[in-house]
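Undergrad: let's see this in three dimensions:
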Amino acid sequence: MAPEKIIIDTDPGVDDILALLLALSASKDEIELLLISLTFGNIDVESCLKNAVSLFHVLEKELAWRKANGRPLGYEALRNHKPVVAVGASQPLDEQLLMADYFHGVDGLGGVHQKAPHFTPEELFRHLFHSPSADSTKIPPDAPTPLPNETLFTPSSSPAHLEILSQLKSNPPHIVTIVAVGPLTNLALAAAHDPETFLLAKEVVIMSGTIDMEGNITPMAEFNAYADAVAASRVFALTSPSPKSTLPPCKSLKAYPENLSSKLNLTIFPLDITTMHLLNEAEFKAITGDLQANGSPLAQWAEVFIYATFRKMESLYAAAAGESAKRVQDVDISLHDPLCVWYMITKHASEWKAVKGRDIRVDATGQWTRGMYVVDRRTRKKPTLEEMQAAGEEEVEGDCDAWLHPLMGNRVNQMVESPYRDTFGGEMLKRIFL
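TA: Modelled structure (predicted):
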């Protein structure tokens, strides 16, 4: 069976790094990671690049340590195919920039570059990448450092949205899946630049939004959806038989062409499902403790930012309980982003359940509801096109914004059930660290 060819669009914070490690540690028959496209999100895009390059630096050390100690190398997907890394959007399309450095720290990884500087490479090769803030990172032309031949990634000088389109063009149609676990700005830029090429994606899988749970950045919104609600709404519009029916106002990008050849196959993983897939602190200690003691670079590096996240969650639990000074036992981290990659590895399992074709729209302009995933909770029956034509109607009476019109609105697949709720955390750790 051929591996799933994927692009991961990401803003590498803690769970993004775990998602990347899970993809790279897959077998060569499970995943072929073509591209890692970077976007602002939890942190600024330059810090995202630093974290991504550091990830590969640590993996080089880890593979050398495993070989020297007679351990299985693992990481077949990485050793079989060197992914491209491209730098993308530094800010949202039309909105105020928001980052979540209050949670994961200013570097997105709990201060790992200061706490464990020996795991951060001296050379980040910024001169080999397109950079939205090139003036601040430009390296003098007389002092470029070439990328070592043994480095595990290929830098791209193209902006991420163009690199996404390039990967879609260079592979057969409907073969490449885009897994987006940050704000959707890069995807919106790619779709605006060349919508027909963007629609060559087999599927777009995103960690974004919330349907029936409270938000994690506002009462109504999840962070990725809020960080660039215009971009999310534009990507969602491509799932509609009539994209203009849900396209938001956007000063920076033009509308899509009137007639597109196909609709986007979009699957969302909202907080409703991702929050329930957990990594437990005791489980993390049990699997990685001896590896840290025995010198595993990956286990030692990950320990810094994973434990920083456990401590952050502990403080949130304690504050919620009014016990700020008391140690909270048995802390968990939700595996939001890794779950999307796990779906790509295990999507053959019939127990994955999705509600298909839901009309889910993203509020891009609301003062209090920006980034909210809006669904129609009314019990009115949506007429078929044949019923509307027989009645000689173009609109459904009393239906504002065409929620009940059979040719209007979005068609989004919402993942609602996984077979791995109780086992995913441990399985992920074993794949990444053992």
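
Undergrad: okay, CA-based contacts and neighbour counts for the rest of this
TA: OK.

Undergrad: who's in contact with the nearest residue to residue 79 once chain neighbours are set aside?
TA: Nearest in space to residue 79, with sequence neighbours left out and distances taken as C-alpha to C-alpha, 6 or more residues apart in numbering, is residue 152 at 7.9 Å. Remark: with contacts taken as C-alpha atoms under 8 Å, 6 or more residues apart in numbering, residue 152 is in contact with 56, 60, 78, 79, 82, 83.

Undergrad: likewise for residue 160?
TA: With contacts defined as C-alpha under 8 Å, 6+ apart, the neighbours of residue 160 are 37, 38, 86, 87, 88, 89, 186.

Undergrad: contact partners for the closest residue to the last one other than its chain neighbours?
TA: In this structure, residue 186 finds its nearest non-sequential neighbour in residue 161, 5.1 Å apart by C-alpha to C-alpha, 6+ apart. Contact criterion C-alpha under 8 Å, 6+ apart gives 37, 88, 186, 187, 189, 190 as the residues in contact with residue 161.

Undergrad: one more, so I can put them side by side:
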Amino acid sequence: MAKKIIIDTDPGIDDILALLLALSATPEEVEVLLISLTFGNIEVRNCLRNVVSMFHILEREMLWRRDNGRPEGFGALRASKPIVAVGAEDPLEDQKMLADYFHGKDGLGGIHASHPHLTPMQAWEHLFDPTPGDDGIQAVQTGGAIDEHLFTPSKKPAHEEILRALRENEPDTVTLVAVGPLTNLALAAAQDPETFLRVKEVVVMGGTVNEPGNVTPMGEFNAYADAVAAARVFALTSPNPQTTLPPTTSVRLPPYPKTLSRPLTLRLFPLDITLRHNLSRGAFRKTVSPLVDAGSPLAEWVSAFMAHTFRTLERLHPGQVGDDAELSLHDPVCVWYALTAEDSHWAASDTSPEDIRIETQGQWTRGMCVVDRRSRHPVEGDEESSSDHGLWLSRRAGNRILRMHSSPAETTFGQIILQKLFG
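TA: Model (predicted):
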């Protein structure tokens, strides 16, 4: 039976590669129920333009492949149109931070200006604008032309569409892959925690434990961009979520109920594992350049924003030169796990599940994954004491995070994703 997944994302270069990887699967492998969008790498409306552009390119690509006697591919997409929903524009608290310094202002290296023929006209934007009395996706499905597209636009906020998908499917059948800031997830969990806990597991790209951060010395971008949201989602893994909820002055989200039916299963893919999955410029060029010359719309589109990516890597990192420049495939690794979770080579750390908490208030440590490295005896109580400030030692408190440590394809993942996308 096909795995059912939701992808919560902020596209973004590696986010687009992650989406393409999911949609390139067969219908027997996966059904993408929903693509929910959040701010993050760029503003959320630019994320939406990038996703719509992706579907526009895929329509052209499958036509080109058919006309040239090639397998169309993207069977999961042809079998089932995902819903696309627009979500959070801002973090729950703190000043918004974007990663446009890496991804470009539009998220794809300026492609909409440099290659306007690859971007659809913006007549589609109204399909996502809320309308009073509108129940969401049904109203836009009757519009005639929209049926020609490969996706179904929603006028509902993304967090409501996440809850809708979880209500409409049996418990423990939907995996939620979150590869941006966790704002949409935090909003969904606050609105209806029990429905949110129907999810099979949440797969999170975020944080770093033993590696340096990528936006501050301690902070990975997704955890840093909305640390409060990450802390709230992580808290649902605790036997007592109140013990790890972040201190906050926000009145926007309520605390969780004192009793919940079960804890959340959360698999964390921090920089510690994602930095070991890379795609080199040389491997990319060898595979994709002949397809650009042959007229592939997808190859032309991906080549345009990947050229920007490799130039940026050269500028930011010593040693990233020429064909040896490598893009870390942070977000695609999480989708690859969702597609191949039964592979026994996927493994969590020996210490999992771990009490990993997100720092939300530190001047220099916002977004840091905090773990207790002390050698201390655990205790049974659930009352804070002078010897256990923060309830780090209590068996009935703290988070329970499955920190992923190894994968089936650390050295070959770049080739795998090229094969999946381009055949």
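
Undergrad: still on that earlier bit, closest to residue 334 of the first structure among the contacts of residue 161 of the first structure?
TA: Nearest to residue 334 of the first structure, judged by C-alpha to C-alpha, of these is residue 37 at 23.0 Å.

Undergrad: the closest one contacts residue 8, correct?
TA: Yes. Using C-alpha atoms under 8 Å, residue 37 of the first structure is in contact with residue 8, at 6.3 Å.

Undergrad: now do the shared contacts for those two.
TA: By C-alpha under 8 Å, 6+ apart, residue 37 of the first structure and residue 8 have no common neighbours.

Undergrad: if we can go back for a sec, could you dump the contacts of residue 160 of the first structure to CSV with distance to residue 271 of the first structure and neighbour count?
TA: What follows is those, written out as CSV (distance: C-alpha to C-alpha, whole Å; neighbours: other C-alpha atoms under 10 Å):
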residue, distance to residue 271 of the first structure, neighbour count
37, 23, 27
38, 22, 30
86, 27, 27
87, 27, 29
88, 25, 30
89, 24, 25
186, 21, 31
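
Undergrad: show me what residue 419 of the first structure lines up with in the second structure.
TA: When the second structure is aligned by TM-score structural alignment, the residue opposite residue 419 of the first structure is residue 408.

Undergrad: mind listing what its match touches?
TA: 343, 344, 345, 346.

Undergrad: are any of these buried, and which?
TA: If you count burial by 16 or more other C-alpha atoms under 10 Å, none of those comes out as buried.

Undergrad: looking at those residues, which are in helices?
TA: In this view, those have no member that belongs to helices under DSSP state H.

Undergrad: which of these lies closest to residue 266 of the second structure?
TA: Comparing the contacts of residue 408 of the second structure against residue 266 of the second structure with C-alpha to C-alpha places residue 346 closest, at 14.6 Å.

Undergrad: so how far is residue 258 of the second structure from the closest one?
TA: Residue 346 of the second structure is 34 Å from residue 258 of the second structure, where distance means C-alpha to C-alpha, to the nearest Å.

Undergrad: please name every helix or strand in contact with the helix or strand harbouring residue 416 of the second structure.
TA: Taking DSSP states H and E as the criterion, the element that holds residue 416 of the second structure is helix 413-422. Judged by 3 or more C-alpha pairs under 8 Å, 6 or more residues apart in numbering; DSSP states H and E, the packing partners of helix 413-422 of the second structure are helix 13-23, strand 278-280, helix 281-294.
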